[in-house]
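Participant: Structure of the sequence below:
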Amino acid sequence: MPRKSKLIAIAAVVAAVLPLSACGGDPTSAGGSGSSDSSTITIGSANFPENELLAEMYAQALEAKDVKVNRKFNIGARELYLKALGDGSIDMIPEYNGALLAALSEGGTVPNDVSTPDEVYAALQKVLPKGTETLEQSAAEDKDTLTVTSETASKYNLKTIDDLKPVASKLVLGAGPEFAKRYQGVVGLDKLYGIKFKEFKPLDPGGPLTKAALKKGDIQVANIFSTDSTIETDHLVVLEDTKNLFLAQNIVPVIRSSKVDDTVKSAVNEVSKALTTEDLTKYLAEVAVDKKDSATVAKEFLDANNIG
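Facilitator: The predicted model follows:
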């Protein structure tokens, strides 16, 4: 299945900013450092609650092993935090294996035989920027979805993304601004499904602006993440992705290789092994719906799993 993407630009940017090692030099010195202390790990996050929660879980697990941690959360979209990883502003970030693979694959093309989490993880190893690596991926997964209200689903008889094609010209799609330029977004919906919406409305990545606009009817289709508890509580309908536009998106930590040692690997892998999709949905609801602090919720998860 061809997956051509304008996101090749990301790979080029990352490659340009990731000369993490020089001949005979200290790999942590190139392009800056996450901290002045080489033993400190600076953990970043994207600009949505789940990613910050995951980053906080990693941070607290590391601190429990006496690893010094700096937090640099809410950086922004992938285009921004990959650059931060490349220039050394951060050392580690929670990622989503399929989305990252699509972003970094040459020409935006993902092989046809790549679909399962293990296949995606293996393919990802071949395109990671020099000087970075992944630690153990989690069974926990959070996928992009196209979601509609039950009323919209009933009105247009929508069950799959394919079903949008004959009616998309009447509908407005809402998502984070970056969704407009991503293959796993507007670009792929056009090229893979042949779907062109009446309008794209840039809001936030699966956040309160997008969900509020969907409820109010300002948009009719929303990019909402699969672990969002409001899908169930608001009786929203997730459209089946029959052509696998959105690959497996298991949680995986990406880290600068110069920061990896046995202690770091053990602490972070312990989080990945314990975390399930059900956990992620539950704890995210505590942050996004109950408005608990991500540090409090992360500690709750770690304590429940005897981590630290």
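Participant: only C-alpha atoms for contact and neighbour calcs from this point on.
Facilitator: Noted.
Participant: This protein: helices as residue ranges?
Facilitator: For the chain, the helices defined by DSSP state H cover 8-17, 49-63, 78-87, 97-104, 117-125, 150-156, 188-193, 208-216, 230-233, 262-274, 277-288, 294-304.
Participant: Burial-wise, tell me which of the ones you listed comes out on top.
Facilitator: Of all the helices of the chain, helix 97-104 carries the top mean neighbour count, a mean of 25, counting by mean count of other CA atoms under 10 Å.
Participant: who's in contact with the spatially most central residue of the chain?
Facilitator: By CA atoms, centre = their mean, the chain has its centre lying nearest to residue 96, at 4.3 Å. Residues in contact with residue 96 (CA atoms under 8 Å, 6 or more residues apart in numbering) are 141-142, 249-252.
Participant: now swap in residue 60 and tell me
Facilitator: Residue 60 sits in contact with 298-299, 308, where contact means CA under 8 Å, 6+ apart.
Participant: swap in residue 134?
Facilitator: Neighbour list for residue 134: 125, 252-255 [criterion: CA under 8 Å, 6+ apart].
Participant: Out of those, which end up buried?
Facilitator: Neighbour-count burial (16 or more other CA atoms under 10 Å) applied to the contacts of residue 134 gives 252-255.
Participant: that older thread, out of the helices of the chain, which comes closest to residue 131?
Facilitator: Residue 131 lies closest to helix 78-87 among the helices of the chain, at 8.7 Å (CA to CA).
Participant: if we can go back for a sec, with distance to residue 79 added, can I get the contacts of residue 134 in JSON lines?
Facilitator: Shown next, in JSON lines, are these (distance: CA to CA, whole Å):
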{"residue": "125", "distance to residue 79": "19"}
{"residue": "252", "distance to residue 79": "17"}
{"residue": "253", "distance to residue 79": "17"}
{"residue": "254", "distance to residue 79": "15"}
{"residue": "255", "distance to residue 79": "16"}
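Participant: Would you do the same for the sequence below? I want to compare the two.
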Amino acid sequence: MKRTLMALAAVVTLTVTGCGGGDDNPLQSGTGGGAGGGSASSGAGGGSAPAGAIKVGAADFPESQLLAQLYAGALKAKGVNASATDPIGAREAYLTALKDGSIQVMPEYTGSLLTYLDKSATAKDPDQVYAALKTKLPANQVVLDKSAAEDKNSMVVSKKTADKYQLKSIADLAKHQNDITVAAPPEFKGREQGLVGLKSAYGFTPKSFRPLKSSAVVQALKNGQADAANIFSTDPAIAENNFVVLDDPKKLFGSDNIVPLVAKANESQVSAALNAVQAKLTTQNLSEMLKQVTVDKKDPDKVAEDFLKQQGLA
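Facilitator: Down below sits the predicted model:
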């Protein structure tokens, strides 16, 4: 199985399409930013787990690694011989690792995994996405409870702009489109989960578009060079800058709740502990933990340990 992962590491270079945004999300990139993975690596720990042991995989971005530590820590607190692997890489690699037994658990995202498994999927409501996902999984895999936490595309404005135009939703923003400059990654311009979809779903075409990368998007919104921006929902910059996330009533950006993907043979061994974690996860507290990892440079295992203790799970 180690040979399988090493082979994948040599050939897989596709990014993870997690959290609705792929490699546009700096919190999911190998450079330390949220839902894209880097290239695959052979980090699943070397072959299948010993009998009774649970290996929790992680993709090659900080949020996935943090979630893996949360899951492994919760399992260990319940007496399970569990550990988080080194980053594995792209979805193609870690799904293969789950299939061949190199790992038994993997943090995933409902909407992104559904779209990966079924390119024609149209569900957008969280419960509908979750239900559809369960019908598309391989027979030897299951998903446990979905959490309230999501990491997905969102439209964000400064508090000043929200107050000026009395903005609560993207529909409100559309009423002022002639005054709005949008900052986002370059790809946002041509994507359905971008300007294309904003026009068709909300009739929104901004006055101007500023194509920027990662932290430059945040800076543009912060310094007034943009009135609205595409920022991922767990990005710590939202809370740090008191930005306002606009509601998306038409579900343009879909649903991407965090969910454990588990080898069915290990479901009974891990479900109680992991579902307890899922019940405590929110977009806000995940963002707060992610800030500790990406901004404060704390070790993910330490951040995970502290959270589990605070929530009575360790």
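Participant: And the helices of the first structure: which comes nearest residue 135 of the first structure?
Facilitator: Across those, residue 135 of the first structure has its closest neighbour in helix 262-274 (6.7 Å, CA to CA).
Participant: Map residue 147 of the first structure across to the second structure for me.
Facilitator: Aligned by TM-score structural alignment, residue 147 of the first structure pairs with residue 156 of the second structure.
Participant: Okay, that match and residue 238 of the second structure: tell me how far apart.
Facilitator: Noted for residue 156 of the second structure: a distance of 8 Å to residue 238 of the second structure, by CA to CA, to the nearest Å.
Participant: now swap in residue 93 of the second structure and tell me
Facilitator: From residue 93 of the second structure across to residue 238 of the second structure, the span is 31 Å (CA to CA).
Participant: before we move on, the earlier item: Serialize the helices of the first structure to CSV and add fields for distance to residue 166 of the first structure.
Facilitator: CSV is the format used below for the helices of the first structure (distance: least, CA to CA, whole Å):
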stretch, distance to residue 166 of the first structure
helix 8-17, 30
helix 49-63, 34
helix 78-87, 32
helix 97-104, 27
helix 117-125, 32
helix 150-156, 9
helix 188-193, 11
helix 208-216, 20
helix 230-233, 24
helix 262-274, 41
helix 277-288, 33
helix 294-304, 42
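Participant: Of these, give the one that comes closest to residue 173 of the first structure.
Facilitator: Checking the helices of the first structure against residue 173 of the first structure by CA to CA gives helix 208-216 as the closest, at 9.2 Å.
Participant: and the angle for that closest one with helix 277-288?
Facilitator: If you take axes from the mean of the first three to the mean of the last three CA atoms, to 10 degrees, helix 208-216 of the first structure sits at 90 degrees to helix 277-288.
Participant: Without its sequence neighbours, what residue ends up closest to residue 81 of the first structure?
Facilitator: residue 75 (6.1 Å; CA to CA, 6 or more residues apart in numbering).
Participant: Same check on residue 211 of the second structure?
Facilitator: Excluding its sequence neighbours, the residue lying closest to residue 211 of the second structure (CA to CA, 6+ apart) is residue 186, at 4.4 Å.
Participant: likewise residue 250 of the second structure?
Facilitator: Closest residue in space to residue 250 of the second structure, ignoring its immediate chain neighbours: residue 201 at 7.0 Å, by CA to CA, 6+ apart.
Participant: Which residue of the first structure sits opposite that neighbour in the alignment?
Facilitator: Per TM-score structural alignment, residue 201 of the second structure is aligned with residue 192.
Participant: now residue 66 of the second structure
Facilitator: Matched across to the first structure, residue 66 of the second structure falls on residue 53, judged by TM-score structural alignment.
Participant: go on, residue 144 of the second structure?
Facilitator: In the superposition onto the first structure, residue 144 of the second structure corresponds to residue 135 when matched by TM-score structural alignment.
Participant: That match contacts residue 252, doesn't it?
Facilitator: Yes. Using CA atoms under 8 Å, residue 135 of the first structure is in contact with residue 252, at 6.7 Å.
Participant: now the residue nearest to residue 250 of the second structure: how far from residue 241 of the second structure?
Facilitator: 28 Å.
Participant: Over to residue 108 of the second structure?
Facilitator: Residue 108 of the second structure sits 28 Å away from residue 241 of the second structure, taking CA to CA as the criterion.
Participant: got it, and residue 178 of the second structure?
Facilitator: Separation of residue 178 of the second structure from residue 241 of the second structure (CA to CA) stands at 25 Å.
Participant: neighbours around residue 295 of the second structure, how many?
Facilitator: Residue 295 of the second structure: 13 surrounding residues under other CA atoms under 10 Å.
Participant: Report the contact partners of it.
Facilitator: Residue 295 of the second structure neighbours (CA under 8 Å, 6+ apart): none.
Participant: Turn the buried ones among the contacts of residue 134 of the first structure into CSV, columns for distance to residue 159 of the first structure.
Facilitator: As requested, those are arranged in CSV below (distance: CA to CA, whole Å):
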residue, distance to residue 159 of the first structure
252, 30
253, 33
254, 35
255, 38
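Participant: Inside strands: which ones of these?
Facilitator: 252-255 (DSSP state E).
Participant: And those, which is closest to residue 242 of the first structure?
Facilitator: residue 252 (24.4 Å).
Participant: you'd agree that closest one is up against residue 133?
Facilitator: No. Between residue 252 of the first structure and residue 133 there is no contact under CA under 8 Å: 10.2 Å.
Participant: gap between the nearest residue to residue 54 of the second structure once chain neighbours are set aside and residue 202 of the second structure?
Facilitator: Spatially, and ignoring its direct neighbours in sequence, residue 54 of the second structure is nearest to residue 82 (4.5 Å; CA to CA, 6+ apart). Here residue 82 of the second structure is placed at a distance of 46 Å from residue 202 of the second structure (CA to CA).
Participant: do the same with residue 147 of the second structure
Facilitator: Taking CA to CA, one finds residue 147 of the second structure at 28 Å from residue 202 of the second structure.
Participant: looking at the second structure, which residue lies furthest from center?
Facilitator: Using CA atoms, centre = their mean, the residue of the second structure lying farthest from its centre is residue 178. It sits 32.0 Å away.
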